[in-house]
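[1] predicted model follows, preceded by the sequence.
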Amino acid sequence: MITPASSSALDPALDMVIFGGAGDLSARKLLPALYMAHLHDSLPAETRIIAVGRADWTREQYLNFVEERSRPFVDNHALNDQAWESFLARFDYARVDISVADTYGHLAEKTRGDALRVFYLATAPNLFETVCDNLAACGLIDDRARVVLEKPLGHDLASAKAINASVGRHFPEDRIYRIDHYLGKETVQNLMVLRFGNAIFGPLWQAPYIRSVQITVAESVGVGSRAGFYDGTGAMRDMIQNHLLQLLCIVAMEPPVSLDPDAVRDEKLKVLRSLRPMTIETISRDTVRGQYAAGAVDGESVKGYLDEAGVPAGSVTETFVALRAQLNNWRWANVPFFLRTGKRLRDRRSEIVIEFADMPFSIIPRGPYAHANRLVIQLQPEESIQLQMLAKEPGSGMHVLPVSLNLDLQQALAGRRAEAYERLLVDVIRGRLTHFMRCDELEAAWAWVEPILSGWKALGDKPRSYISGTYGPAASSALMARENMVWAEEA
């Protein structure tokens, strides 16, 4: 066997145990992220990765799976044959039937009593309780054990509370890592520094100086092979309840007293609890559901949601949501937050747009440019920050044009930029909880989202059809137009 590559001296030894180790998430995200951490000496020297699955595989058969399914998701420039072989040397495989306690003995035989044990549950959430119960029954949970919970963390408030309670019976809160990969993105973490490290933004980051906030997470892909999962979930549960509300929290939170995990998460919780509850009337007025129809994306014809394999006939699951949210606090009084996400949209783009208020009085004629200042924080496909301003057009007169001060983070900040999963996995290993949700955050998010889901059902609301390759139903633009605003790409 090839000896693993040398690593920084991090103690103790680590057993990373991945339930669902042969699943799609592991193949596409977790294993490539662990390889990058291995390549850059971010793993303890004595790290072992133990994949757990039901297949009756040998270790060699699992390594073939890693070679075939995970290696293609590693950037070519990062592939190094020697490093890859030493990475594979860290692996072992345990055949475990999650629902059968007796089979956990195979796993217990492979773990080390003196190692830090990280259990990554890349499984359906309804299995979390069973896994934790069986891990405890075979003596694998102690004060050296941590657990990582992959979303979706529940289907509604009751199921989220049940997950928190069942996992909490075995792990204290400071050893539970509820992962949201958006919180691992460099630009999202940089937003904390942008807000709280720069004096120029501090006094302006509130009403009445900010007119509105837009948060968009747009996907050009359809449901693909996830139709079975997605049709029972929809865009509200899949994206709004976690990713977009977490982004809203970071934009809207008060300055924490420190970067201590609970200090940060206390402030995020206050934001979630200050979200104005929606009534049937406001649900009807301030939310838009959509479902993609056939169209074209990137020049290629694509089918509609109802024609995707595995989608039930007549499904009313939404693949698009736009909504207007309001915070009941002094900092954000009367400032609307517009959230939007969807599949089969025109392009893949995630961004936060802070639109500053107009000058109270201006002597400069603006012509067609209605809004002078916007801060655009782009999360993907590229990470950048732009401050949009007005400047004088060269020549006579005082004609103005919009210009941008661009910060390309790839060029401005030297050094390698780790992907979100890699950064968060390293945080788990090092015991850093700041960028993971706490149980009360999760429940507060569900407490706000659940009445909207119930309201749609009570209203008999069916999703509006939108053509693939557009930016969703026309009603989404109308939601903004009511307040004389437009989505950023329409400006």
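    Noted; the coordinates are in hand.
[2] for the rest of this, base every contact and every neighbour count on C-alpha atoms.
    Fine.
[3] what sits against the residue nearest to the spatial centre of the chain?
    Averaging the C-alpha coordinates of the chain gives a centre point, and the residue nearest to it by C-alpha atoms, centre = their mean is residue 182 (3.1 Å). Remark: with contacts taken as C-alpha atoms under 8 Å, 6 or more residues apart in numbering, residue 182 is in contact with 188, 243, 420.
[4] give the helix, strand or coil label for the second one.
    Spelled out, that is residue 243. For residue 243, the secondary structure call by DSSP: H, G, I helix; E, B strand; the rest coil comes out as helix.
[5] from residue 459, how far off is it?
    26 Å (C-alpha to C-alpha, to the nearest Å).
[6] neighbour count winner among the two?
    residue 243 (17 against 12; other C-alpha atoms under 10 Å).
[7] stretch 87-98: which residues count as buried?
    If you call a residue buried by 16 or more other C-alpha atoms under 10 Å, then stretch 87-98 has these buried ones: 87, 88, 89, 90, 91, 92, 93, 94, 95, 96, 98.
[8] where helices are concerned, which of these count?
    Judged by DSSP state H, these include 87, 88 as members of helices.
[9] returning to that earlier point: pretty sure the residue nearest to the centre of the chain is in a helix, no?
    Yes. Residue assignment for residue 182, taken from three-state DSSP, places it within a helix.
[10] quick one: contacts for residue 122?
    18, 19, 20, 21, 23, 25, 26, 149, 150.
[11] in JSON lines, list the buried residues of stretch 87-98 along with distance to residue 156.
    Below are the buried residues of stretch 87-98 laid out as JSON lines (distance: C-alpha to C-alpha, whole Å):
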{"residue": "87", "distance to residue 156": "39"}
{"residue": "88", "distance to residue 156": "39"}
{"residue": "89", "distance to residue 156": "41"}
{"residue": "90", "distance to residue 156": "38"}
{"residue": "91", "distance to residue 156": "36"}
{"residue": "92", "distance to residue 156": "36"}
{"residue": "93", "distance to residue 156": "34"}
{"residue": "94", "distance to residue 156": "33"}
{"residue": "95", "distance to residue 156": "32"}
{"residue": "96", "distance to residue 156": "29"}
{"residue": "98", "distance to residue 156": "24"}
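[12] alright, now check it against this:
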Amino acid sequence: MQSNKRPPASVLFIFGGSGDLNYRKLTPALYNLFLDNWMPDQFAIAGIGRSAYSNEKYHEHLLDGVTKFSRRKGKQNGHWTDFTQHVSYLQMDGDDAAAYHKITDLVKEKEEEWGVHPNVIFYLAVAPQLVPSIAQKLGALKICGEKSTTRIVVEKPFGHDLESAHELNLLLSSMFAEEQIFRIDHYLGKETVQNILALRFANALFEPLWNRNYIDHIQITAAEAVGLEGRGGYFEHAGALRDMVQNHILQILCMIAMEPPVSFDANEIRNKKVDVLNAIRRIGKDQVHDFAVRGQYSGGWKKGEKVVGYRQEEGVNPQSNIDTFAAVKFYIDNWRWQGVPFYVRTGKYLNQKATHITLHFKQAPHYAFPPESAETWRSNRLTISIQPNMDISIRFQAKRPGQTMMLDPVDMTFDYDAVAGEHAPEAYETLLLDVMEGDATLFMRNDQVDAAWRVIMPILEAWENRPPQDFPNYAPDSWGPDTADALIARDGHTWLNLPPTP
């Protein structure tokens, strides 16, 4: 194990400790932090749930999740046994206020054992409708009044619309200080997303070109190759615009578009992101059809397997008008980006799983080269791939070998996976470590949440008031409805579809 500067003593309570998020993501992330020597010298993890588990059975359940979903499988030379000495299970109902003494009892026990008051972290890995009730009961605990050592982590979705998000913010802020509230978006923990800041602000090569003078347009794609995966009940109340654009995609857009920060202080970074959200041009309800398109997948074939349409999925209304695909054209009205379109799209059952950002630069003048050299002329572009590959690629023009001046586009790629391999931390590892350290840089502030909802509310309201007449309108294994191609083609552009991973 390498030696790292580790967080102070911490007790982490995971509400939903027997649930899927902890099984697939949180415990594998915490175990990897332990293996990499990032966990505090003194720490305790308590899963909270209604299911009946002994500590031993709970450890077996979590090990199964680590074996299936972690970047490093299994017990790792016996370290699993060492890790689980810090892990316990509290069987309790989050609605039972009387049971919350189990939390304070455990904190007091660890405080006496360690001789120091630990950080106390409450991770709410539960359904959104359970968050207000649990938060209110936690807020009544004396330990939650200790602002510097107590934190609450809330998973997305943060509200269903602007009004509900505002109400949830008011509720949380009535019991916790803003610096105690960590609104988590796991996309911001991905290595390549964080690398956007390094790429932009640590290199004199890029920042002078990062504006409307040199960039023609920007595309952000977050495509999913899978369907609902049993989440019909959730998705029927969400849709692609709420589920992906309002949080993940807008946060990525902010990192691409933000102004240079004067420091990497958490609030300085978040101030710059809020500035971007506030500068996004609001789309009038009568203009939505010019700036946004929606889709819903039909039944068909996906990689040789027959799949049902969205309306035939379990938990879905047979007449559902929920969008499983959304594409939007945004403009940012400020000095840096005036007139540069940002095209974003996301959807289920698309051709491949891919999340990437592409900056398309303006065309260079052709006149200095012979006409035949321009046959394969392409504008420069910079592509940041987040998944399934993690890489950054620059396309530029180069002379084709031979006696004539013929040009070809070539790519220069930095492959993050090749450099980091299994050592590249997963998103939840980064974010959980930040929570323990109290670093809120990668977490959404209350005004960010409100600003993001204000951006998409006109689209949501227009779609809710005008039921689509063409659903379902795209087949599985495609790149979405034809209207998405038309949205970008009107401006003379086409979507960039990266080749699938071998």
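    The structure has been received and is ready for your questions. What you see is a predicted model; the values in this text were computed from it and never measured.
[13] TM value for the aligned chains?
    Laid over one another, the chains give 0.95 as their TM-score (TM-score structural alignment, normalised by the length of the first structure), with 487 aligned residues with a C-alpha RMSD of 2.0 Å.
[14] now the second structure: which of the contacts of residue 182 of the first structure match?
    Retained in the second structure by both residues aligned by TM-score structural alignment, their matches' C-alpha atoms under 8 Å are the following of the contacts of residue 182 of the first structure: 188, 243, 420.
[15] rewinding a little: out of the contacts of residue 122 of the first structure, which end up buried?
    Buried among the contacts of residue 122 of the first structure (16+ other C-alpha under 10 Å): 18, 19, 20, 21, 23, 26, 149, 150.
[16] any idea what the third one aligns with in the second structure?
    The alignment partner of residue 20 of the first structure in the second structure, by TM-score structural alignment, is residue 16.
[17] which residues does its match contact?
    Residues in contact with residue 16 of the second structure (C-alpha under 8 Å, 6+ apart) are 22, 47, 48, 49, 124, 125, 126.
[18] how does it look with 7 Å?
    Residue 16 of the second structure is in contact with 48, 49, 124, 125, 126, counting by C-alpha atoms under 7 Å, 6 or more residues apart in numbering.
[19] please flag which of those residues sit within strands.
    Restricting the contacts of residue 16 of the second structure to those inside strands, with DSSP state E as the criterion, leaves 48, 49, 124.
[20] who wins for most neighbours among the residues you listed?
    Highest neighbour count within those: residue 48, with 24 neighbours (other C-alpha under 10 Å).
[21] is it true that it touches residue 19?
    No. Residue 48 of the second structure sits out of contact with residue 19 when judged by C-alpha atoms under 7 Å, with a separation of 9.5 Å.
[22] tell me which element residue 329 of the second structure falls in.
    Taking DSSP states H and E as the definition, one finds residue 329 of the second structure inside strand 325-331.
[23] repeat that for residue 106 of the first structure.
    Judged by DSSP H and E, residue 106 of the first structure forms part of helix 104-110.
[24] hey, where'd the helices end up in the stretch 151-300 of the first structure?
    Taking DSSP state H, counting those that start in this stretch to define them, one finds helices in the stretch 151-300 of the first structure at 157-168, 186-196, 227-230, 234-235, 245-252, 261-274, 280-286.
[25] which one of those helices lies closest to residue 441 of the first structure?
    Using C-alpha to C-alpha as the measure, helix 261-274 is the one of those that comes nearest residue 441 of the first structure, at 5.4 Å.
[26] quick one: the closest one to helix 245-252, angle?
    Counting by axes from the mean of the first three to the mean of the last three C-alpha atoms, to 10 degrees, helix 261-274 of the first structure points 100 degrees away from the direction of helix 245-252.
[27] what segments of the stretch 1-150 of the second structure are helices?
    Using DSSP H, counting those that start in this stretch, the helices of the stretch 1-150 of the second structure run over 20-21, 27-35, 55-69, 79-84, 101-114, 131-139.
[28] reformat the ones you listed as JSON lines; add distance to residue 256 of the second structure.
    As requested, those are exported to JSON lines (distance: least, C-alpha to C-alpha, whole Å):
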{"stretch": "helix 20-21", "distance to residue 256 of the second structure": "29"}
{"stretch": "helix 27-35", "distance to residue 256 of the second structure": "27"}
{"stretch": "helix 55-69", "distance to residue 256 of the second structure": "30"}
{"stretch": "helix 79-84", "distance to residue 256 of the second structure": "38"}
{"stretch": "helix 101-114", "distance to residue 256 of the second structure": "41"}
{"stretch": "helix 131-139", "distance to residue 256 of the second structure": "31"}
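[29] tell me the most buried of those?
    Ranked by mean neighbour count, these are led by helix 27-35 with a mean of 22 (mean count of other C-alpha atoms under 10 Å).
[30] how far out from the middle of the chain is it?
    20 Å (C-alpha atoms, centre = their mean, to the nearest Å).
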